[in-house]
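Novice: Generate a structure from the sequence data that follows.
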Amino acid sequence: MGAKKIKKLLHKLFTLNDTPKKIALSFAIGVFISITPTFGFHTILAIIIAFLFQLNKISIIIGTLLNNPWTTVFVYALSYKIGALLLNTKLNVINNFSIDFLLHKGLHIYLITWFGSIIIAIPVSVFFYFIVKFVLEKRKKIKNEVNEIA
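Specialist: Presented below is the predicted three-dimensional model:
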């Protein structure tokens, strides 16, 4: 994703017609989804969750773009490392990587990665919730002040 596309998505996010709280919450949940090891299903999960909880669909989808093909390997590797560290697991994935290893330990690796991703996703999502909410509220305040002057 290039700088132009990111700028366009941020502009879209910050000009949505919804409350700052709802846009920020939707974005944060999208970020949370993006960090979980559900690559390929982020958008589908986001749309389902948006419909179930009446969230802002565009904001939640933009949030899922935080983890993309350029960042996925790093996010999932970090998730696995954190999960393995906290669960005190001693799987040597790199040295034992083979089809046989994946068949026998794949689910175990996936569950460790899930655990680690949740540990990462919670603070990252909360951080983005407050940042997006702050920017949207500031933008709304400035817009209201400009309208009062005009």
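Novice: C-alpha from now on. contacts and neighbour counts both.
Specialist: Noted.
Novice: Apart from its neighbours in sequence, what residue is nearest the spatially most central residue of the chain?
Specialist: Compute the mean C-alpha point of the chain, and by C-alpha atoms, centre = their mean the closest residue is residue 31, 1.7 Å away. Spatial nearest neighbour of residue 31, chain neighbours left out: residue 63 (4.5 Å); criterion: C-alpha to C-alpha, 6 or more residues apart in numbering.
Novice: run this one through as well so I can compare:
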Amino acid sequence: MRVRIRRARRRIREELESAFIEDYTSQEVAISFSIGLFITALPTLGTGLLMFAVLVYLFKQLSELAMLASVLVLNPFVKWGVYASSYWLGQRLLGPVPLAFDGNILAAGPDVLVRLWVGNLILAVVFATAGYLLALRSVVEFRQRRELL
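Specialist: Here you go, the predicted model:
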């Protein structure tokens, strides 16, 4: 487990450092990472990468590498925890899902999805905000150290 964590941290660091070296401003790298975290946190069922491609095509100021680095942070193994937390948060805000024991369990589906999405949007905003601040600080510090060398 520790080896996996070290390997994942190294991959994230390498991707972010590659993004830091690109010809983007610190703010552009940070906002790209933040947008990537926001999209990756949502339950997009794999369409997040397609959204990345569309956004990078439409907005030349976005760093593709920084957006892809966010996928390494919120990888498929971590996303299940995000989904569980999202549902828990949505349930805390909107109340528990009313379940009728009439044999029609599918009737609760829309209520479950609403709670998942509400919690997920809140967590996505929190992740994006924290990601922006951390990425901006990291890029600025990385570039300052690089200039000193």
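Novice: Tell me the counterpart of the residue nearest to the centre of structure 1 in structure 2.
Specialist: Taking TM-score structural alignment, residue 31 of structure 1 has residue 37 as its aligned residue in structure 2.
Novice: quick one: which helix or strand includes that match?
Specialist: Taking DSSP states H and E as the definition, residue 37 of structure 2 sits inside helix 26-41.
Novice: Following the chain past that helix, name the next helix or strand.
Specialist: Moving toward the C-terminus from helix 26-41 of structure 2, the first helix or strand encountered (DSSP H and E) is helix 48-58.
Novice: compared with structure 1, how much does that following helix deviate?
Specialist: Compared with structure 1 after the fit, helix 48-58 of structure 2 shows a mean deviation of 1.9 Å (mean C-alpha distance after the TM-score superposition for structure 1).
Novice: list the contacts for residue 16 of structure 2?
Specialist: Residues in contact with residue 16 of structure 2 (C-alpha atoms under 8 Å, 6 or more residues apart in numbering) are 65-66, 69.
Novice: Need the buried ones from those selected in PyMOL.
Specialist: The PyMOL selection below is limited to those of the contacts of residue 16 of structure 2 classed as buried (16 or more other C-alpha atoms under 10 Å):
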select buried, resi 65+66+69
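Novice: I'd like the contacts of residue 16 of structure 2 as CSV, with secondary structure appended.
Specialist: CSV is the format used below for the contacts of residue 16 of structure 2 (DSSP: H, G, I helix; E, B strand; the rest coil):
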residue, secondary structure
65, helix
66, helix
69, helix
